[in-house]
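J.: Provide a 3D model corresponding to the input given below.
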Amino acid sequence: MTRSFADRHIGPGRDDLDQMLVTLGVQALEDLASRALPAGIMDGGGLEGLPAAATEHEVLAELAELAKANTVATSMIGLGYYDTLTPPVLVRNLLENPAWYTAYTPYQPEISQGRLEALLNFQTMVSELTGMDIANASMLDEATAAAEAMTLLRRASKAESFRLVVDTDVFPQTRSVLQTRAESAGIEIVPADLSGGELPSGEFFGVLAQTPGASGRVSDWTGVVQAAHERGALVAVGADLLALTLITPPGEQGADVCFGATQRFGVPLGFGGPHAGYLAVRRAHARQLPGRLVGVSMDADGDIAYRLALQTREQHIRREKATSNICTAQVLLAIVAAMYAAYHGADGLRAIARRVHGHAVSIATGLDGAVVHDQFFDTVLVHVPGSADAVVAKAKSRGINLRLVDADHVGIACDEATTQAHVAAVLESFGTAAVSESAQPVSESAQPAPIAAIETRTSEFLAHPAFTQYHTETAMVRYLRSLSDKDIALDRSMIPLGSCTMKLNAAAEMEAITWPGFARVHPYAPAQDAPGLLQVIADLERWLSDITGYAAVSLQPNAGSQGEYAGLLAIRRYHLDRGDSERDTCLIPSSAHGTNAASAVMAGLRVEVVKCRDNGDVDLDDLRAKIADHAARLACIMITYPSTHGVYEHEIAELCSLVHDAGGQVYVDGANLNALVGLARPGRFGGDVSHLNLHKTFCIPHGGGGPGVGPVAVRAHLAPYLPGDPLEASSHAVSAANYGSASILPITWAYIRMMGADGLRRATLTAIASANYIARRLEGYFPVLYTGEHGMVAHECILDLREITRQTGVTVDDVAKRLMDYGFHAPTMSFPVAGTLMVEPTESENRAELDDFIEAMIAIRAEIDQVAAGVWPVTDNPLRGAPHTAASLVGAWDHPYSREVAVFPRGLGHARAKVWPPVRRIDGAYGDRNLMCSCPPVAEFAQ
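T.: Model prediction:
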């Protein structure tokens, strides 16, 4: 029998699924759907317009043709995006390795030590290159990092002003995203040419500048920083990390905040993303730093261990008091950048920088008299009155894309992939007669006069062993393997995280993303260079519209948080255009994702919380009261469907009608869309806007906390308010590239193309069946907190441990850590209800894996009973001692349970491969009291 891709993607076979359905008391998957979902919202899913399912090889052939349609030109456009030579050892062993790309956010640090160490390397790299004290674990891209820097300056500044001075030489896409964020934050942006060192008059809370600038100019911002500080303002500087290997870093010039991107450190152009942005600050602002921060702590044995620091900054905790809605990072890409730096080391990076700068010098020398700036790193701005179009066209005919600045100026950006032949071709495009003399090969050790003019850095960087020991491929392969062995990813185990949808990321879906036709296209390349990519984008926009029932989709948001923000901005702008400026209240159920409230605040809305009933549903009586209280000010409601409690609320249609009748809009958070695909469409049962998580429902891998894509889908009346091209004025862009993280869109394209309508619907129904199977099997051991009308859950279930904790002292933390000894990653802890575990099996796990997890949980319940019976004290038992390392078995053993029970709780003969956590339970509080967020000093390492 020939198996379809859907058969390969969906875990339970037909016989196993039949047995699961018997456990649930239903005859077929369709019967399960009719019992779980309200009949009024089921509409067949709207999948008729999708193409028929194709095989893996057919889809790869189609993608190959689409990639072939793109022109991989030599990109010399710049503007923050540069071609780079990703070391093959990193492509094969990291970027294309499921041990890295299928990992989850390191909320369980004991089984995330590998990627936490890699992220600590990233933070160290950024902080040392920028000259700052602390860097976070990456941002979504450079423009959003700049927007976070702006709001950080506002929070940290003592100035009362809401004005921010922005240098006119900042990248245009950065200015666009800054303007979008500033409008909803009530910040006035004051553009100013700061090249002369003078600040504009009036009060302002901050200054934001960049080096090198969009024009290529390298600036020393010391004087501007001093002048700003004298006037009570703080300063953020965007900086190119490769340039910082040569020029004085902003931290040494006195800057308070530094931001930028790490794309040119081995991360492909990818038509705009995904790329890891960065944000670094002075130590005084560490607790203002948004996003995730990896810190050094110690475990129960006193050994060094890593974990996420200061987690109270996480936006699901702070909700409407959040200062940002960024709840993720670009982990996989940040790790690529960090390993690129580790592979090359300080000397290697410096050599690359000198070679890049040398090529730019050769171009400038050949165009003597036409170059605008005398200090530049990689980008040369050339003045060619009235001839810019012709020059760009001539370069294009030679296979090179230059930047058309205006009718009189051309920008030329060199990068790691630039060769001497490219330099010669560029000079020929300008008609210079001095090609052979000016375009001499550039030696990495040569020191032409212009290099000396910018090479002002004197401080050391990247001296830690992490950046000095792995310069050979053998060393790097072993380092990467040693790190990944410390983690649990989907290649080792089911990751049953509720709300996170950790399902199969098929190899056929992943294969195309590193192909040059997708990976080496600049986001601002001419449209004729990217017909294949634009076809993938157009197909996805159409397919996602069909699946959701909405009229239009924007793929620009590069994370779910950005999708939320873009959707709420669309609602806010819609009301403002209608003259309803008073409509600024967003109703949010108490059960909602914390980013919902944070996104609403960022969009300029006031949050009003709606109560939930004891069964977890939104309390419609309280909703009616809130609508009455805020009728004239009601902008929208944000709901998650199925709910954050893991059930299909049967009053969803009435809820939507109540809000619409009051003049509000309905935002349906699409985080749980994987429980609706093929069954019901939010755009048809009452939603006006939704964001979708392609990294959940549509198979883009989690990557340890990024990459992600969070498209926003809207009904027709909101379509004019979707984010636009960031290079255009008043675009309301939310990320730097028009199509966000475009290079990973082929993953979702391939998934939908291979699954087809029937496969997508079957995946949804199987996910519901698997969640209900776990709930039914475990409800006698751990109460299931919420169920729907017929006792069914949706795609996830919440196991309630609160009474167990009250009776025995065993906590959800104890259970989560003990699961590591059984070889499993823990479910989601204490969200959305403290003291609970939220379990989501997805459709990709087969029955054997589900049963193994169920049996592990039953065995853990038996261990809890031993604590309850007094056999083991609450302070010393296998749960409280978990996880147990191999090292913990050596030496004295003074616990009331045996070594075998500690590490082989189901006996030596159990078939599941043993996972050895590398560290014992980590003391997070110690790490927060003793905050260290970069590699330990070399002296400590030597000790």
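
J.: CA atoms for contacts and neighbours, from now on please.
T.: OK.

J.: please tell me how far residue 282 sits from residue 250.
T.: Distance of residue 282 to residue 250, given as Cα to Cα, to the nearest Å: 11 Å.

J.: so between those two, which is more surrounded?
T.: Set residue 282 next to residue 250 and count neighbours by other Cα atoms under 10 Å: residue 250 wins out with 28 against 19.

J.: in contact with the nearest residue in space to the more buried one that is not next to it in sequence, which residues?
T.: Spatial nearest neighbour of residue 250, chain neighbours left out: residue 130 (6.0 Å); criterion: Cα to Cα, 6 or more residues apart in numbering. Neighbouring residues of residue 130 by Cα atoms under 8 Å, 6 or more residues apart in numbering: 239, 241, 244, 249-251, 258, 280.

J.: let's compare: structure for the following, please.
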Amino acid sequence: MLMQTEPTLAELEDSAAFQRRHIGPSAADQNSMLHALGQPDLEALMQAVIPAGIRRKRKFELPAALGEQQALVELRDVAQLNQVMRSFIGQGYANAHMPGVIQRNVLENPAWYTAYTPYQPEISQGRLEALINFQTMVTDLTGLDVANASMLDEATAAAEAMTLALRAAKSASRSMYVANDVLPQTIEVIRTRARPLDLQVVVGPAAHAADSDHFAVLLQYPGVDGGIHDFRALIKGAHAKGAVVIMAADILALTLLAAPGELGADIAVGNTQRFGLPLGFGGPHAAYMAVRDALKRQMPGRLVGVSVDAHGNPGLRLALQTREQHIRREKATSNICTAQVLPAVLASMYAVYHGPQGLRRIGQRVHAFTAILAETLKHQGWKLQHEAFFDTLTVLTGAHTQAVHAAAHAAGINLRRAGADRVGVTLDETATRDDVLALVGAFGSARGLRPPAENLFDPYAKGVATRYPAELARSTAYLTHPVFNRYHSETEMLRYLRRLADKDIALDRAMIPLGSCTMKLNATSEMIPITWPEFAAIHPFAPAEQTRGYARLAAELEQWLAQATGYDAVSLQPNAGSQGEYAGLLAIHAWHESRGDTRRNVCLIPSSAHGTNPASAQMAGMQVVVVACDASGSVDLDDLRAKAQQHAERLAACMITYPSTHGVFEPRVREICDIVHEFGGQVYVDGANMNAMVGLASPPEFGADVSHLNLHKTFCIPHGGGGPGVGPVAVRSHLAPFLPGHAASGDAGKAVGAISGAALGNASVLPITWMYIRMMGAEGLTAASAVSILNANYMAHRLAPLFPVLYTGDSGFVAHECILDLRNLKDSSGISNEDVAKRLMDYGFHAPTMSFPVPGTLMIEPTESESLAELDRFVDAMVAIRAEIAQIEEGVWPRDDNPLKGAPFTAASVLGAEWTHPYAREQAAFPVPSLRAHKYWAPVGRIDNVWGDRNLQCACIPVSDYAVDSDVKGA
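T.: Predicted coordinates for the structure are as follows:
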């Protein structure tokens, strides 16, 4: 009889259940993998992989892990510390209704939120179509020629427009003029960005923008105070002096007002948040940038364009500056390497669902309610700052100002504190008649007036007169493409979203083994809280007493991330990894200046570094000096010392990645840090590979001064097709005073100003990371890092006999990723790493990272959340592909006509009447038997990248308008 021991209470409560679900390989699977590697246990493998001098010594302390339900209950308690009130604050943020069909089928759908940036376009056609819809929406509404696939937020979009204008302007001036009715947070971020570039920012009335020479002029349309002005004459005057004109425009207002392009603007920027996204305490939201045609090749960020595939059919791809940081490095136009893709998809689908008539009706309703409110307030005796407006009123309240705020607060309403003698009110899509009555009542109460009668709206039954200038009324059509005029029933919309999702490979379908990108499980329990009203419905400039939940969430996360990394202080403000890099370098720069070292502006960067590193250094006003790497891919210490000594008086920083970009733990990283410190510099360690270190190694322990983290990599915020992200910056104590400030937090006077529009950046996705850490605990996070290393070494071990592993550590092991060298295949078979990447699509996999950091290679990072079965399935696919390559090497298939050169295969190409290839249809479609039961079909064949850039088309137009035929491929 089998004897059973009674489980303990702790075992029954099972607080580690989530850890087992997050970490893919079971204990038995781990033992099997360790046996294959010749290691007795996981700790022995860690000792072999991580140099002894690098192993973490400081104790890793976090609250004990909770189960999923307990963590949700605890986070609900945190959320309820926030007070949800009706916010009519405006200032660039407005309430909006997200249609349920979009919330359920995009925001809450892992087919959308677990997708990766569409570097492999053939398996990204769904999200690329959604993004080209976004671009079309923006170009139509702004009246400009080209829009990108979204920016991080409106403030940083305006700052990017500033540097774009600096490159493009005919004026030699180093001064930018900013109208004083531009959003305050935008002015704050622009000042931060301008300072290290020695640019002057002049703030004053818009009317004086053309009075003197400036390389750029920034105008707000409508202004933060609601005013609407005809800028045509002003823009002509600015152009006459060689300035580039940037207009920050409200996307909903453009459904009724003349477009910036019609008024003469060169660049338009703004936020699409009010197209269906919640306030979310400031983010994530998709900002936009649109430019006139002459500026399109200088525009930062991602750009989706139309090309053709191998069969002459249209296909979408990233165009022009795709990953330009990795090519142009410090000469890149921006350090942004991604976008706010998921928010951009949501905003674009809002436009698809409502269509042009629906959007115009929403804009008209908002304006009508605002006009009714304005007339009623005037009847009460109030004066308005502007008689022309769209959705925002600035009411001159004089001595009654505090009384108005108090009455509004008592009614559960937040208004904008526009000054000591005025109050701002911004209406939005969600405003109701009851809201208007409550607002009228609050203003009336401050004067001792009776509450308004419910028949307030009766005089407007037959129409409401518009209150914006007639000469600025929109006369041009927008959103005329069929996609914006077809899917207005929920049935049609539901099916459209499903069709797009089915075109893509996301993490819900298969492993995404991208090296350096860390595509791991984004658990459902982590995602649930982001739609809670207590997080989603909070305005970023709501009073502090209403945001105590966010304050606690941020404080706990900062403390936990400091524990996870070993640093002393953390800022959560950076809303992307690139912004975290930038913030870290600004902290270093400010620290040097505080010590009187104003000459220190040289940044040493290894040749293998991520391309965002040199781009960020340039943005921070630093001069990049490249340090060589040795044959093993490690930093060349002799070259580092020579260059540190050469630039000793000006050395500001050195940026390295650890584990290295080549996927190994460099044993001499302490020496790197010591050399830099010896010559007066600070060490920045890129946190992109932190997933290999949490609980195992600590950057400040081996000499680092600052790092950024990618919460969308190591700490489980989903990539969402290329965004949103969060890139916190973590520092040692001496740099803590130089973390980003923000006026909304009461620290606008800090040495480093705001780098994001909101004080907490992409705040509403922070609960995801909170849940992940709370459910994993210190033990679980450490185990995740260890298993990520185990998975990578297991794959390297199995693949090395077929595809040599390019770099390993002294013990023969890799860190969390490995680089497969495919360069010899070019000579033996004519096959490139790109051919292998495309062929993997036919096996149902997303390709690994191609040609970074070494051309002709594939870099694989399996992460800890992939099971042994999935690892083996991927290895089996690579084994089968290597066998196909052998057929080419042996002459069975020609070099120019084989399954790898033909990949990926669409269903139409395999089922066509003619088949002239020397291999069977079955070989093309079902190279392994398991695919017969579960097959992903690429929606397009291999896309022609060169044709797409030569024939740039970045908006969705009818397919019949494309010149697509058999001759196109050779164009």
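
J.: TM-score them against each other, please.
T.: Put the two chains on top of each other and the TM-score (TM-score structural alignment, normalised by the length of structure 1) is 0.98; 939 aligned residues with a Cα RMSD of 1.7 Å.

J.: just put the contacts of residue 130 of structure 1 in CSV and tack on distance to residue 925 of structure 1 and secondary structure.
T.: Output for the contacts of residue 130 of structure 1, formatted as CSV (distance: Cα to Cα, whole Å; DSSP: H, G, I helix; E, B strand; the rest coil):
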residue, distance to residue 925 of structure 1, secondary structure
239, 33, strand
241, 33, coil
244, 35, helix
249, 33, coil
250, 32, helix
251, 29, helix
258, 28, strand
280, 23, strand
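
J.: could you identify the most distant pair in those?
T.: Taking Cα to Cα, the two most distant members of the contacts of residue 130 of structure 1 are 244 and 280; they sit 13.9 Å apart.

J.: quick one: which of those two has more around it?
T.: Per other Cα under 10 Å, whichever of residue 244 of structure 1 and residue 280 has more neighbours is residue 280, with 31 against 24.

J.: can you find the partner of the more buried one in structure 2?
T.: By TM-score structural alignment, residue 280 of structure 1 lines up with residue 290 in structure 2.

J.: name the nearest residue to its match, ignoring sequence neighbours.
T.: Using Cα to Cα, 6+ apart, the closest residue to residue 290 of structure 2 is residue 147 (4.0 Å).

J.: for residue 245 of structure 2, see how far away that neighbour is.
T.: Distance, residue 147 of structure 2 to residue 245 of structure 2, using Cα to Cα: 16 Å.

J.: if you count surrounding residues, which of the two has more?
T.: The residue with more neighbours, out of residue 147 of structure 2 and residue 245, is residue 147; 32 against 28, by other Cα under 10 Å.

J.: what sits against the residue mapped onto the more buried one from structure 1?
T.: Under the alignment (TM-score structural alignment), residue 147 of structure 2 pairs with residue 135 of structure 1. With contact set as Cα under 8 Å, 6+ apart, residue 135 of structure 1 has these partners: 123-124, 126-127, 278-281, 293, 933.

J.: centre-most residue in structure 1?
T.: residue 706 (3.4 Å; Cα atoms, centre = their mean).

J.: surely it is in a strand?
T.: No: going by DSSP: H, G, I helix; E, B strand; the rest coil, the assignment for residue 706 of structure 1 is coil, not a strand.

J.: the closest residue in space to it that isn't next to it in sequence: what's it in contact with?
T.: Closest residue in space to residue 706 of structure 1, ignoring its immediate chain neighbours: residue 330 at 4.2 Å, by Cα to Cα, 6+ apart. By Cα under 8 Å, 6+ apart, residue 330 of structure 1 lies in contact with 138-140, 274-277, 703, 705-708.

J.: understood, closing this out.
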